[in-house]
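For reference, the sequence and a predicted model appear below.
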Amino acid sequence: MSSVRNLSRRAFLARSALIGCSVAASPLLTPVSFAAAPWDTRLVVIVLRGGMDGLDVVQPYGAPEFAALRANLTSGVNNGALDLDGFFALNPALAPLMPLWHREELGFVHAVSTPYRDKRSHFDGQDLLEAGTPTLSGARDGWLNRMLGQLPGVEPRTAFAIGHGEMKLLEGPVAVADWAPDADLEISPQAMQLAELVMQDDPAFHAALSEAMMLTGSGGGAGRGKPHVKVAAFAAEQLRGDTRVASFSINGWDTHRQQGRNLNRALERLSDTILTLQSGLGPEAWGKTAIVAMTEFGRTVRINGTGGTDHGTGSAMVLAGGAIRGGRVLGDWPGLEEADLYDRRDLMPTGDVRAPVAWLMRGLAGLDRGSLQRVVFPGLEMADDPGILR
């Protein structure tokens, strides 16, 4: 369904005017008109829920310990992985993204994590990732919402939280729009004709009805097919217009068993998503877009008894888009000797996952460093600019 927090009286009346429309499923909670944001770049944040194994996605095959640690997984360039820079290789399930790498529109940051440590709970890890704070104590809103609060001219349509799952990183006092695929108006053709007749003399109400049909897919706006492709297609459609921020999740990264098969499926969804965004945005908007995909924690460096990996600490983040200066694997590589590991079991995080995102915000929307470190990501030390943007 589609909705906008902080519903106005007029939007409520517009929604109520639809005869036969299911109140719970009505998409008319979106504003009738929107103001363009005062910046022209786009930011897409994808939460990879379940704990992505960064060591399998961006494989450090040049590390002498890697082959022995991952002996039961088909890793490395001799097993189909795609060489990136002579040290790191890309999981072959992401092969469709290699043209972006060669155009320097795809990059990675390795050995990063949130401040979360040791307990390795999906729920707490994801909550902290979306809160963007050092701890969960007192966290009441998400870092994307706090970012919007630092910018002028923000309207609900400026940012979209997309999908069926809750997107806590957009929760907060700044109103944003919501949409989920396969929303159903539950309205008959006769009721639709009556609604159009009632609204024909009110341009604002008629616009709201037209938008409702578009959001539910009746106008073809959301696309058809796999849910993650629908989400990406809808996001791209909005980002071609006034929307400047979109966020959604991709599930399926909890690879405790049969990692080779299960991770490939998740990576294929991620690849589909990025390429759908690229094609849907078109060259002009794609050139102004930065996509960041991040996860709550990584996984153990050693394989468990069921051919998978358990909850860990350090992982990798994915960067894509025409605004990204890619073709690089960023980050301070910690090594894979046992003494180099976190708790002698996990990839040691050498960077805060929030810092690259803060630098993206600074470059895309012009936020000052003080606001980013105090308000958007409290307690963050951004360190030096890694030069993520073109």
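Cool, the structure landed.

use CA for all of it now, contacts and neighbours both
Noted.

Can you list the residue ranges for strands in the stretch 201-350 of the chain?
Taking DSSP state E, counting those that start in this stretch as the criterion, the stretch 201-350 of the chain carries its strands at 245-250, 289-295, 315-320, 329-330.

any chance of these in a markdown table, with mean neighbour count too?
Shown next, in a markdown table, are these (neighbours: other CA atoms under 10 Å):
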| stretch | mean neighbour count |
| --- | --- |
| strand 245-250 | 25 |
| strand 289-295 | 25 |
| strand 315-320 | 26 |
| strand 329-330 | 20 |
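
got CSV for these, with distance to residue 161 too?
Below are the strands of the stretch 201-350 of the chain laid out as CSV (distance: least, CA to CA, whole Å):
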stretch, distance to residue 161
strand 245-250, 5
strand 289-295, 14
strand 315-320, 19
strand 329-330, 28
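
so which of these comes closest to residue 270?
strand 245-250 (7.3 Å; CA to CA).

what does that closest one contact?
Contact with strand 245-250 is made by 42-49, 158-163, 165, 167, 170, 228, 231, 235, 239, 266, 269-270, as judged by CA atoms under 8 Å, 6 or more residues apart in numbering.

Show me how to select, in ChimeraX, the buried members of these.
Applied in ChimeraX, the following selects the buried portion of those according to 16 or more other CA atoms under 10 Å:
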select :42,43,44,45,46,47,48,49,158,159,160,161,162,163,167,170,228,231,235,239,266,269,270
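
Mark which of the contacts of strand 245-250 are part of helices, please.
Those of the contacts of strand 245-250 mapping onto helices are 228, 231, 235, 239, 266, 269, 270, per DSSP state H.

okay, pairing it with this:
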Amino acid sequence: MTTRRDFLKGTCATAAIGAVGGPSLLFSNSAYAAANGHDTVVHLFLRGGLDGLNLVVPIDGADRGFYEQARPNLAIAATGTYGALPLTLASGAGTGFGLHPAASGLRDLWNAGHLGIVHACGLLTSVTRSHFDAQLYIDLGTPGQQGIGSGWLARAMNAQPNLSGTEKIPALGVASRQPAGLLGSVQALTMGSPSDFALNAGAWSWQKIRPDSPAGFKGLNETLASLWGGSTPLELGGQRADSALKVVAQQTYAALPAGWPTSGFAQQLWTIAQSIQFNLGLHYATLDLGGWDTHDSQGTAGSGYHYYQNKIAELSQALSAFYAALDASGHASRVTVVVQSEFGRRVRANANGGTDHGYGNPVLVLGGPVNGRRFYGSWSGLDPEILSPHFGDVPVTTDHRRVLSEILFKRMGHTNLTPVFPGYGGYAPMGLVRDFGTLAKPAPALQQRLRAAGAPSRPSPSDEPDLIERLVQYAKELID
């Protein structure tokens, strides 16, 4: 028989385990405690201008009629085999919107409460139909200004609070060259693929010391590493490069797991997932998925080949696999993914079976910290009279920096956002994500015990070790 004393001993043991394995056991709604003691933000840029109206589709009401009128041959059906996947609230009530039928993975994340969508988001203060200008404004975090010389992710990393200095890869760009968002950070690593991240120029046998190398042999890698002993900018850069090569080489990066999609994009997400799981101190990661410039032959949904349908399937399947992998390893509760494009596309289809450059667009936010299964922002509707002052486009009603600012403030610990987004003063939380350390509200009985132990109502990361100690002491007192 289990006695009250045994139960309290178990409670004390649980608190002690939490002190070793991670205090998030007390507050997380996940089946696992996050292995990392910090959050990670993953920024996914859909380059080319995502057609947001055919991803997040109006399925009823007046907007459905306006949508069908504007896109007689490109409209996603509201129902049927290839109809939009309805998005409902937790209550079961309809939202008036659905997802493209190829986005079943995203729909499942929505239903599980891990996906939120911000309506009509984008560059609120700078209107442009140039891919290059719009992308750079978002990468730099300075709409209308391109000469700042650093990206918003780099500035967020450079100003990141509570870094210990022991982080091996605090920021990662999964790309063949440094992403513009990471310009200005010497801590960021750019890596297209772990298997290709090596110095492998010249003859294979000369590259590095191998088991069958002659005695006393020194390869190119070892020779270069020995040259970086000084303090000149070149030598310091060489030291960082050599350190990065060694860190990546020491990790057990593996091939795609069984059941994962096999696209190059999925492989990049798998690289990020593993980098999070290796506990390398990864706070920021970024990657791209291009190919969204659908001026012609865009396609809709159905049997046979549909370009846009294939792109949505690629996006949805990879993000679903990414979340599942992090959830299974106990990391999802501290990872937030932001999915955005430089602008949306016109409401009205063109004569070439496609859509031209537009303005407002949905931004997807997914992850364990997200207050999902909700829409955020302001939706103006598709009435032509509303769209007319905006040249027939969906207007932007939410600055994309408002979304990023909330995540940086609530999840990453930034209390001063000016260094990250200079000149922006529009921080106003929408409730997109929960505060760090408050992933789920404890049950009333546990709340009383927490208060008795002197716990803060909203524990912060700095409170957690002390809180664990107080809980252990409180449990001991109850036992005695």
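It's in. Source: prediction; values computed, not measured.

before we move on, back to that, among the ones in helices among the contacts of strand 245-250 of structure 1, pick out the one closest to residue 188 of structure 1, please.
Among these, and counting by CA to CA, the member closest to residue 188 of structure 1 is residue 231, at 25.4 Å.

Matching the closest one against structure 2, which residue comes up?
Under the alignment (TM-score structural alignment), residue 231 of structure 1 pairs with residue 268 of structure 2.

in structure 2, which residue is closest to the centre?
residue 337 (1.7 Å; CA atoms, centre = their mean).

For residue 137 of structure 2, which non-adjacent residue is spatially closest?
Spatial nearest neighbour of residue 137 of structure 2, excluding adjacent residues (CA to CA, 6 or more residues apart in numbering): residue 143 at 4.5 Å.

List of residues touching stretch 138-155 of structure 1?
34-38, 130-133, 168-176, 365, 367, 371-372, 375-377.

when you align them, which residue in structure 2 goes with residue 377 of structure 1?
For residue 377 of structure 1, the residue aligned by TM-score structural alignment is residue 421.

Tell me how many other residues surround that match.
21 (other CA atoms under 10 Å).

Equivalent analysis for residue 335 of structure 1, please.
Residue 335 of structure 1: 17 neighbours (other CA under 10 Å).

Which position in structure 2 pairs with it?
Per TM-score structural alignment, residue 335 of structure 1 is aligned with residue 381.

Tell me who's in contact with the closest residue to that match other than its chain neighbours.
Take residue 381 of structure 2 and drop its neighbours on the chain: the residue closest to it by CA to CA, 6+ apart is residue 63, 6.2 Å away. Shown in contact with residue 63 of structure 2 (CA under 8 Å, 6+ apart): 381, 382, 383.

do you know how far the second one is from residue 71 of structure 2?
Going back to what we said before, that points to residue 382 of structure 2. Distance, residue 382 of structure 2 to residue 71 of structure 2, by CA to CA, to the nearest Å: 12 Å.

that older thread, looking at the strands of the stretch 201-350 of structure 1, which is nearest to residue 99 of structure 1?
Per CA to CA, nearest to residue 99 of structure 1 of the strands of the stretch 201-350 of structure 1: strand 315-320, 11.5 Å.

Might one say that the residue nearest to residue 137 of structure 2 is in contact with residue 128?
No: counting by CA atoms under 8 Å, residue 143 of structure 2 does not reach residue 128; the two are 10.0 Å apart.

ok, the ones in helices among the contacts of strand 245-250 of structure 1 vs residue 326 of structure 1, which is closest?
Comparing those against residue 326 of structure 1 with CA to CA places residue 270 closest, at 17.2 Å.

Show me what the residue nearest to residue 137 of structure 2 lines up with in structure 1.
Using TM-score structural alignment, residue 143 of structure 2 lines up with residue 134 in structure 1.

contacting residues for its match?
Per CA under 8 Å, 6+ apart, neighbours of residue 134 of structure 1: 114, 115, 116, 128, 378, 379, 380.

Aligned to the first one, what sits in structure 2?
So that's residue 114 of structure 1. So residue 114 of structure 1 corresponds to residue 123, using TM-score structural alignment.

What ranges does the stretch 201-350 of structure 1 have for its helices?
203-215, 227-239, 259-286 (DSSP state H, counting those that start in this stretch).

Mean neighbour count, those: which tops it?
Highest mean neighbour count among the helices of the stretch 201-350 of structure 1 (mean count of other CA atoms under 10 Å): helix 227-239, with a mean of 24.

Could you tell me the angle between the direction of that one and that of strand 289-295?
If you take axes from the mean of the first three to the mean of the last three CA atoms, to 10 degrees, helix 227-239 of structure 1 sits at 140 degrees to strand 289-295.

For residue 306 of structure 2, state which of the contacts of residue 63 of structure 2 is nearest.
For those, the nearest to residue 306 of structure 2 is residue 382 (24.9 Å; CA to CA).

gap between the closest one and residue 394 of structure 2?
Taken as CA to CA, the span from residue 382 of structure 2 to residue 394 of structure 2 is 7 Å.

and for those two, which residues touch both?
residue 347.

Between the two, which has more neighbouring residues?
More crowded of residue 382 of structure 2 and residue 394, by other CA under 10 Å: residue 394, with 29 against 22.

Leaving out the residues flanking it, which one is nearest to that one?
Residue 394 of structure 2's closest residue in space is residue 360 (CA to CA, 6+ apart), at 4.9 Å.

Quick one: neighbours of the aligned partner of the one you found in structure 1, just the number.
Under the alignment (TM-score structural alignment), residue 360 of structure 2 maps onto residue 314 of structure 1. Using other CA under 10 Å, residue 314 of structure 1 has 33 neighbouring residues.

cool, and residue 37 of structure 2?
Residues near residue 37 of structure 2, counting by other CA under 10 Å: 16.
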